[in-house]
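Chemist: My questions concern the predicted model and sequence given below.
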Amino acid sequence: MTLDDLPTPCLVLDLGVLKRNLALMQAAVARFPGLTLRPHMKTAKSIEVARLAAPDFGPITVSTLAEARTFAEAGWRDQIYAVGITPAKLDAVAALNAAGAAVKVITDDVEAARAIAAHPGGLQALVEVDVGEARGGVAPDGGALPEIAAALGPRLAGVLSHSGHSYAGRSPAEMAAIAEAERLAITAAAARLREGGLAVPIVSLGSSPTAMHAARMDGVTEVRAGVYMFGDLFQGQIATHPLDDIAVTVLASVIGRRPDRNTLLLDAGALALSKDRSTQAAPRDWGFGRVLDAAGHPLPGEPMVARAYQEHGEVHAAAPLPFAALPVGARLRVVPNHSCLTAAAHDRYHVVEGDEQVIATWNRVNGW
């Protein structure tokens, strides 16, 4: 089967690019002996990808209970569910752990910590620490940190942070500086708790850019990263991976041609591509995605999806498009701005390896 045999729109995953990206991160983490890579499966949501990213059922990070359940049943026991837990979800996590998993949860709330401590099931939790993103987490030097840790008591598993604000960086040097600020903050939080007599076995930090470019990791036990596996047009512009090493694309068909306007219409719109506009803040804005030919090669004029409707993508280019080679029904591939959101619209990957031959189909774990 080839890409020409697939219905469109659909998601294509290049295995060779995926393997290169995995090797790049593994090499980055290997610079720090003793540091564990805990891949975040929120982007890939795939058992087959997990086999490559976390071989031998190594530790992973998940973002939904559906992921936690699926990966636990497939053999990945050591997990961190890295979204703030609610008391209503504790029974589900405890059930997974009773069946043999070791799913740890996170919290930045003292009442949630008390609920975790009081739950009859086998639960462990990390305190989420804010290291600059200002999303979730408590201040490393604030009073909430020891209060939450004390409320967890023996169920305290460690501290955790996420440097999503690293996405504002634009160079390896800037990423390294953000990574060092995160390291200093999370290790200071761990030191405070240890000084208070608490055990803090896990000191977990991460984002793909900071994991790739950190200069130091002393005091940190593990690093979490996820989008590096696939990459995307935004991550490629902030030095997470080479710009051409983006493993996922959306295969689309030409459904309309407007030579007088130098535009094409594709059957991949907002629902197939997402409406993420992260490259708007990057050095190069790719609209709703870069358009390549069916083999994944550039086209004249560097076309992009400039407008996205629910099921329509309108392609614009800076040079005349090759309309003679692009009749209605012709296949093109769209490179995503944000692979996490684009992939979330699809239920499977059609796997290729450097060409148009489909060698496998891998299912995704969608839903919550």
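Modeler: Happy to help now that I have it. Fair warning: this is a prediction, and the values are worked out from it, not measured in the lab.

Chemist: CA only for contacts and neighbour counts going forward, please
Modeler: Noted.

Chemist: Do a quick rundown of the strands in the stretch 1-150 of the chain.
Modeler: Counting by DSSP state E, counting those that start in this stretch, the stretch 1-150 of the chain forms strands over residues 10-14, 36-39, 60-62, 78-84, 102-107, 125-128, given from the N-terminal end onward.

Chemist: For A28, find the nearest of these.
Modeler: Nearest of the strands of the stretch 1-150 of the chain to A28, taken as CA to CA: strand 36-39 at 9.8 Å.

Chemist: structure B:
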Amino acid sequence: MTQPSIVTIRTPCLLLDEGKMQRNIDRMAERARSLGVGLRPHLKTCKSIEIADRVVTRRKGPATVSTLAEAEEFAASGFNDLLYAVGIAPQKLDRVTAIRASGCDLAIILDSLEQAEAVAAASRASDDPIPVLIEIDSDGHRAGLRPDDAQLVGIGKALDQGGAKLRGVMTHAGGSYDAAGADRHAEWAERERDAAVAAAERLREAGLPCPVVSVGSTPTAMGARDLTGVTELRAGVYVFQDLVMAGIGVCTLDEIAISVLATVIGARPDRGQVFVDAGWMALSRDRGTRNQDVDQGYGLVCRVDGRPFDDLIIAGANQEHGVIEVRPGSDALMPDLPIGTRVRILPNHACATAAQHAEYRVLDGGTSVVETWPRFGGW
């Protein structure tokens, strides 16, 4: 049977180069092994059972999720060691206990006494000690407690003595996404390690258990040089990589495994513009490269075989129209792109772009589609 080609399938659609993805997966797994820690991959980027089976070393886990919908989907498929790495709302605890009752060891995170008391109460009501990691702020970027916060031990006691299970601490240095280069990423990784290990030591000194010390982001996981005191790494976007990661030196353009296939639908030569049928509904509104040295607009335009054109970007995006232009300040020329031409667009943010699509069209490394893998969303 003839395999469908990306020259003929409907557009816009999400393409996945399985070979590139697998090399990215293998690279991170080797990083964790070399650092002597476990790897708890974040599945929020892929939201796909087929991909999760390639990312996680065994179907049971461990893995990280960002929504309870993800936890429910993966638990239903046999993944039974999950961390829901978003601060818990008390109203969601019924879903947490239901997922745990299905046989999945789902752990949650929090950073306040109010949350801890709610989790302890839910643990007593369900006769199931819900495992919890206390979120630590290692960079001032978002949520969490500073390692020396006076509330830390009190929260630990409220969990450990209230009926829940204090499993450890976790942190995520989201600020590392604004740092470029291996040395800077190593510095951010050390900040993560220092904060998490210091918090763990405080809990242990207070007589509380802290078996898990969890850190990670893709930049810090790739930049870390010493993870003494850490038990596991978490990272997610490395599976696909994207233009933001390329812009800070985490990957090369050739290591980006997903792209959006689009078709040329018009042009305004007088304005130096070509239009494609992939707008922000297909690409997302993410402009994560705006403040980097190279602004990639809404995505970098490539030939149908995946090779980038010189300085050709999606400069503007309406709902269903993408506007191709030569990057401002470049000497490159607009290539000949007649109506009907297929192009591929590399994403700024793999998570955001993938979220616009219901499936992956999987490539064999060339231009033939060998499989279609479903993708889910929701919260």
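Modeler: In hand now; what should we look at? This structure is a prediction, so every number in the text was calculated from the model and none was measured.

Chemist: where does the TM-score land?
Modeler: The TM-score (TM-score structural alignment, normalised by the length of structure 1) is 0.96; 364 aligned residues with a CA RMSD of 1.1 Å.

Chemist: one step back: just say which of the strands of the stretch 1-150 of structure 1 is most tucked in.
Modeler: strand 125-128 (a mean of 29; mean count of other CA atoms under 10 Å).

Chemist: Work out the gap between it and the centre of the chain.
Modeler: The chain centre lies 20 Å from the centre of strand 125-128 of structure 1; the measure is CA atoms, centre = their mean, to the nearest Å.

Chemist: And for stretch 133-150 of structure 1?
Modeler: Centroid displacement of stretch 133-150 of structure 1 relative to its chain, using CA atoms, centre = their mean, is 24 Å.

Chemist: Same question for stretch 24-38 of structure 2.
Modeler: In terms of CA atoms, centre = their mean, the gap separating the centre of stretch 24-38 of structure 2 from the centre of its chain is 16 Å.

Chemist: And for stretch 45-52 of structure 1?
Modeler: The chain centroid and the centroid of stretch 45-52 of structure 1 are separated by 13 Å under CA atoms, centre = their mean.

Chemist: what's it aligned against in structure 2?
Modeler: Mapped onto structure 2 using TM-score structural alignment, stretch 45-52 of structure 1 covers residues 47-54.

Chemist: Buried residues, stretch 320-330 of structure 2. List them.
Modeler: By neighbour count, and taking 16 or more other CA atoms under 10 Å as the criterion, the buried residues in stretch 320-330 of structure 2 are H321, G322, V323, I324, E325, V326, R327.

Chemist: ok, and what's touching that stretch?
Modeler: When contacts are defined by CA atoms under 8 Å, 6 or more residues apart in numbering, stretch 320-330 of structure 2 is touched by residues 272-282, 296, 301, 311-317, 332-334.

Chemist: Next: stretch 334-350 of structure 2.
Modeler: With contacts defined as CA under 8 Å, 6+ apart, stretch 334-350 of structure 2 is touched by 7, 45, 237, 240-244, 256, 258-266, 272, 274, 283, 286-289, 296, 298-304, 306, 312, 325-326, 353.

Chemist: The stretch 151-300 of structure 1: helices as residue ranges?
Modeler: Shown for the stretch 151-300 of structure 1, the helices assigned by DSSP state H, counting those that start in this stretch span residues 172-195, 208-213, 233-237, 270-273.

Chemist: Turn these into TSV, including mean neighbour count and distance to N21 of structure 1.
Modeler: Output for the helices of the stretch 151-300 of structure 1, formatted as TSV (neighbours: other CA atoms under 10 Å; distance: least, CA to CA, whole Å):
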stretch	mean neighbour count	distance to N21 of structure 1
helix 172-195	20	17
helix 208-213	27	11
helix 233-237	23	11
helix 270-273	24	22
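
Chemist: May I see these arranged in CSV, with distance to I148 of structure 1 as well?
Modeler: CSV is the format used below for those (distance: least, CA to CA, whole Å):
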stretch, distance to I148 of structure 1
helix 172-195, 10
helix 208-213, 27
helix 233-237, 34
helix 270-273, 40
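
Chemist: All good on my end, thank you.
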